[in-house]
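Engineer: Quick one: sequence plus predicted model below, questions after.
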Amino acid sequence: MEDKAVLSVSNITKNFGIVKALNQVSIDFRSGEIHGLIGENGSGKSTMASVITGVYKAEEGTMTLNGKPYQPESVLDAARQGICMIVQEMGTIDGISVAANVFAGKENLFAHMGIVRKKEMIRAAQNILDEIGASDIRAENPIDGESFENRKIVEIARAMYEEVKVMIVDETTTALSQKGREILYRLMNRLRDEGKTIIFISHDLDELTQLCDSVTILRDGNFVRDLKKEEITPDTMRKLMVGRDVQDDYYRTDQQRALTDQVVLEVEHVSSSLLKDISLNLKKGEILGIGGLTDCGMHELGKVIFGIQQPKKGNVYAGEKRIRIRNPRTAIRQKIGYVSKNRDQESIMKLSNIRDNICLPSYDKIKKGCYVSPKAEEGLAGKESGKLSIKMSSLDQLCIQLSGGNKQKVALAKWLGNDSDLLILDCPTRGIDVGVKAAIYQLMNQYKQSGKSILMISEELQELIGMSDRILILKDGALSGTFDRSPDLTENDLIQYMI
């Protein structure tokens, strides 16, 4: 690893209203290294990435790239100068092909007399996909038909073709299965071996320990410390992130099952493009875990239960009166809430403020006649944001300005504000730090103890084992295994029914 700073940020300050997202932060990112950037949600990691890539302008501070002043005007300007980013949320363009996404902005490479030679572009994109081990993704297919994970792999393929000096990987691994992670790890290691710089933002402390040559810790927008390779351990990083010792044993310790045998949700013989004759029930006061590989159908199951997708066969019923769930409106009337894995596109309105997001499902609850008073909105949003300790400048702050963990809290707050009796949580702790994760697990446990029910879809086996009363495993769209809560249950017990 060369001891040469390719990118230097000096005394960077960025404010969102009264919130100081970054406060006089200085970091050197060196050639031929994977440099971890970590901290709790709201610590300033993604804000720093956004300043570096030209999304935000800093109020104070300077940046240099290869010793020369660096002031990107936009993401495209940053990319032209060799700084690219793979983001946590969706970074592909709907309505075009996989190949067009791989070469977005570079169509002129395949243009002849103003016409893009699509077959040539598709061949080139497929070669890249094959090279990174993603030959199951076909370059000619519409991107809209690909899973969330495959879309992230397409972004990785796009990054492979960039003339990169600095690659920023912002929480991308949380959206990927082990296969997708291995593809990304290979890219990162290849770039490092070529003398490039990788800035790696992740909440997975084991992942950071394994991959990083150095790590910078941020806390509340402030620089805390740089760690060298030999200093990087999960315990050290955890303590520096939160300023105190934090244990990672934050799952439930009780072995209590559902509070009663009363069934609050029934799925009867549901089949769809991915699902094959799925039947299950959820009981009052139960956390039912659904697990499997990324494309096993579990994420689609959540959408079918909430009424976003209609099954080809079968039905979903809720409540003692067995009301059939036909669409999200019916689900909401039955006091069901849904938090999607794809948070920014499906769980919150990024360009709306916190107040509007929290109040959205609850207008029938707070209106008087046809009138909704600003005082009622303020009261509901203030109460629910306070319960979840959402870090914000005010209820008028736009959700796009929040950290991942605080966005997730807003997504939960809107359903808690509507007095939901049943929550469908798809990957509820994806892309959030240990502190927020512990808070969400505590909230889930309190929710259960109050007699309410949770259907939790998760790709994290320890999360399933640690939080669920029962676990159902899906494989290739069908139920393959059922497990009751037990202190003896292990990841290996689940894996054999997934693969």
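Structural biologist: Structure's in. What do you need? Small disclaimer: the values here were computed from a predicted structure and weren't measured. Residues are numbered from 1 along each chain as shown.
Engineer: hey, let's count contacts and neighbours off CA atoms from now on
Structural biologist: Will do.
Engineer: Other residues contacting stretch 155-166?
Structural biologist: The contact list for stretch 155-166, computed with C-alpha atoms under 8 Å, 6 or more residues apart in numbering, reads 6-7, 79, 81-84, 86, 91-92, 101-103, 125, 128-129, 132, 184, 187, 196-199.
Engineer: And it, what's buried?
Structural biologist: Glu155, Ile156, Ala157, Arg158, Ala159, Met160, Glu162, Val164, Lys165, Val166 (16 or more other C-alpha atoms under 10 Å).
Engineer: how near is the second one to Asn127?
Structural biologist: Using C-alpha to C-alpha, to the nearest Å, Ile156 is found at 13 Å from Asn127.
Engineer: Mutual contacts of the two, please.
Structural biologist: With contacts defined as C-alpha under 8 Å, 6+ apart, no residue is shared by Ile156 and Asn127.
Engineer: in a helix, that's where Trp415 is, yeah?
Structural biologist: Yes - checked against DSSP: H, G, I helix; E, B strand; the rest coil, Trp415 lies within a helix.
Engineer: which one is Asp193 nearest to, not counting chain neighbours?
Structural biologist: Counting by C-alpha to C-alpha, 6 or more residues apart in numbering, Gly32 is the residue found nearest to Asp193 once chain neighbours are left out, at 6.3 Å.
Engineer: what residues are up against that neighbour?
Structural biologist: Met1, Glu2, Leu191, Arg192, Asp193, Glu194, Gly195, Lys196, Thr197.
Engineer: Now these in TSV, please, with extra columns for secondary structure, distance to Pro328 and neighbour count.
Structural biologist: As requested, the contacts of Gly32 are arranged in TSV below (DSSP: H, G, I helix; E, B strand; the rest coil; distance: C-alpha to C-alpha, whole Å; neighbours: other C-alpha atoms under 10 Å):
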residue	secondary structure	distance to Pro328	neighbour count
Met1	coil	53	12
Glu2	coil	55	9
Leu191	helix	45	21
Arg192	helix	46	19
Asp193	helix	49	14
Glu194	coil	50	13
Gly195	coil	50	17
Lys196	coil	47	20
Thr197	strand	45	26
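Engineer: Presented hereafter is structure B, for comparison with structure A:
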Amino acid sequence: MMSTNVLFEAVDICKRFDATVALDQVSLTVRRGEIRGLIGENGSGKSTLSSIIAGIQKAGSGSMTLNGQSYEPVNMIDALDKGVGMVVQERGTVSGITVAENITLGENSKYSRWGTINKKALYNQAEQALRGIGVTHIKASDPTDSIDMQDRKLIEIAKVMSRHPEMIIVDETTTVLSQYGREVIYGLMKEMKAQNKSVIFISHDLDELMQVCDSLTVLRDGVFIRNLEKPEFDEDTIKQLMVGREMTGSYYRDDYDGSYGEEVVLSLVDGSKGDRLNQVSLSLHKGEILGIGGLSHCGMHTLGKALFGFEKLDSGTVEVAGGRKIRSEREAMELGVGYVSKDRDVEALSLQSSIKDNIVIAGLDHIKRPPFLIFSKDEKKYAAQLIEQLSVKCASMEQSVQSLSGGNKQKVVFAKWIGRGSEILILDCPTRGVDIGVKQAMYQLIYQLKSEGKSIIIISEELSELIGMSDRLLIMKDGRITGEFARSPQLSESDVISYMI
């Protein structure tokens, strides 16, 4: 039975970024034994609010209490010391150090004597933290940089949970986790609830929110809209509260002819890469949306990188129409191929740079004047057109990309490749961490690109997305293609799942 005792409360929180009002007198109450969902479109303020609660940044005004006492964390470590931990949306580990050092970050004094670190004690503590969340395949001595993004998330979770917090904030974390990772975090959330502790859970997946949460708080444009208790959960109601209107138009495609040209514009023949790809062959046709799905470690993300020349194959060839081979990212770009990475903040964007610079960098050869001159006014015109075309919500094109919401960051990534006029687009989890309104807009953009004769590969862990958008769907398992399905109104997730597991 959920307790009615209040663990945490935020009252009239305000936050501005220059002229942008991120939060306007937002209040939030979290009870003991509660999993409270926090939902809203990109730019609604949910990540700003959670970062204030976690000590990442300060509120402009307002107050917070924890266990009835004033709560004003000066940073994330201080927040964790006080009993509030957060697993962030993007990468939250530090490069260049070991797993153990990441888990014990900020606690080195506990393992230091006379200036020397007791590595055995440090590693033992980290191993206990990993085992505490049920993870046994990651070693404390491993360099963090050798571990993939999903397992790095488990390291972050272990770090937070090792401090036995009274409340955790899970910000869009499940979107990057495999099913195994999701089950780990769902189990920890249930444990927190059973121990009369609390969780703030942020996700764009409505089915996930309605399944795991006891209550929901909806934000829109930095303003509190409504609280909903479990009996009030209704998908259409929540969507309308999020966007301030009823969703109109098709979410995915509403056609089922699945037609595309005969011309093959991109092909892979017998591609192999370690144990991730095993003699994979495929063809992409002109005007086709080719979906590629499977469980997280099936090899599909490696495949996307290999098709763009970012991942070097052990054997096999990638070619575009005319027989020209792709062996590097530069060759891929010259041949009209663009790539949207799953790991957006690390592989697709320069977070410290402006929106303009991120968009222009991929199109410099399109705006330069003979012989090699690039004028600022041309850069600004180029970026402004794409910002308007993709409806990037920002105060200025000079704004830092890292200050944007997840959906607007993704629009900037799309803008890079659309601005180049890329004829082939490889999209790896293109709607990860994006709200339903932006998702719908992206799906419409992808279909528009198909209608213009562009060829698109969508790699995704969301079967509904793949079935809803693809002309043809390939399923992978253990580095191989195990199934192929044509677009059909009868095709369902149950039809393809057995080819994944």
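Structural biologist: Thanks, I have the structure now. Every value quoted in this text rests on a predicted model; they were computed, and no experiment measured them.
Engineer: TM-score for the pair, please.
Structural biologist: Once superposed, the chains reach a TM-score of 0.96 (TM-score structural alignment, normalised by the length of the first structure), with 498 aligned residues with a C-alpha RMSD of 1.7 Å.
Engineer: Among the buried residues of stretch 155-166 of the first structure, name the ones in helices.
Structural biologist: Under the assignment DSSP state H, those contribute Glu155, Ile156, Ala157, Arg158, Ala159, Met160 to helices.
Engineer: For the residue with the largest distance to the centre of the second structure, give its distance to Ile103 of the second structure.
Structural biologist: Residue distances from the centre of the second structure (C-alpha atoms, centre = their mean) peak at Trp114, which lies 42.4 Å from the mean C-alpha position. Using C-alpha to C-alpha, Trp114 of the second structure is found at 22 Å from Ile103 of the second structure.
Engineer: So Ile52 of the first structure versus Thr62 of the first structure, what's the distance?
Structural biologist: 10 Å.
Engineer: do the same with Phe103 of the first structure
Structural biologist: Phe103 of the first structure is 31 Å from Thr62 of the first structure, where distance means C-alpha to C-alpha.
Engineer: Over to Glu73 of the first structure?
Structural biologist: Glu73 of the first structure is 14 Å from Thr62 of the first structure, by C-alpha to C-alpha.
Engineer: ok, now Ser31 of the first structure?
Structural biologist: 19 Å.
Engineer: Over to Tyr70 of the first structure?
Structural biologist: Remark: distance between Tyr70 of the first structure and Thr62 of the first structure (C-alpha to C-alpha) = 8 Å.
Engineer: Asp493 of the first structure now?
Structural biologist: Asp493 of the first structure sits at a distance of 52 Å from Thr62 of the first structure (criterion: C-alpha to C-alpha).
Engineer: the more surrounded of those two?
Structural biologist: Thr62 (16 against 12; other C-alpha atoms under 10 Å).
Engineer: Surely that one is in a helix?
Structural biologist: No - Thr62 of the first structure is assigned strand when assessed by three-state DSSP, not a helix.
Engineer: Tell me who's in contact with it.
Structural biologist: Thr62 of the first structure sits next to Val9, Ser10, Asn11, Ile12, Pro69, Tyr70, Gln71 when contact means C-alpha under 8 Å, 6+ apart.
Engineer: Equivalent analysis for Met392 of the first structure, please.
Structural biologist: With C-alpha under 8 Å, 6+ apart, Met392 of the first structure has these contacts: Val19, Leu402.
Engineer: Ok, Ala139 of the first structure next?
Structural biologist: Contacts of Ala139 of the first structure by C-alpha under 8 Å, 6+ apart are Ser97, Val98, Ala99, Ile122, Arg123, Ala125, Gln126, Leu129.
Engineer: if we take the ones in helices among the buried residues of stretch 155-166 of the first structure, which one ends up nearest to Ile348 of the first structure?
Structural biologist: Glu155 (22.7 Å; C-alpha to C-alpha).
Engineer: For the equivalent of Leu176 of the first structure over in the second structure, give its distance to Ile459 of the second structure.
Structural biologist: Under the alignment (TM-score structural alignment), Leu176 of the first structure maps onto Leu177 of the second structure. Per C-alpha to C-alpha, Leu177 of the second structure is found 15 Å from Ile459 of the second structure.
Engineer: next one: Ala321 of the second structure
Structural biologist: Going from Ala321 of the second structure to Ile459 of the second structure by C-alpha to C-alpha gives 21 Å.
Engineer: who has more neighbours, those two?
Structural biologist: Counted by other C-alpha under 10 Å, Ala321 of the second structure and Ile459 do not tie: Ile459 has more neighbours, with 27 against 15.
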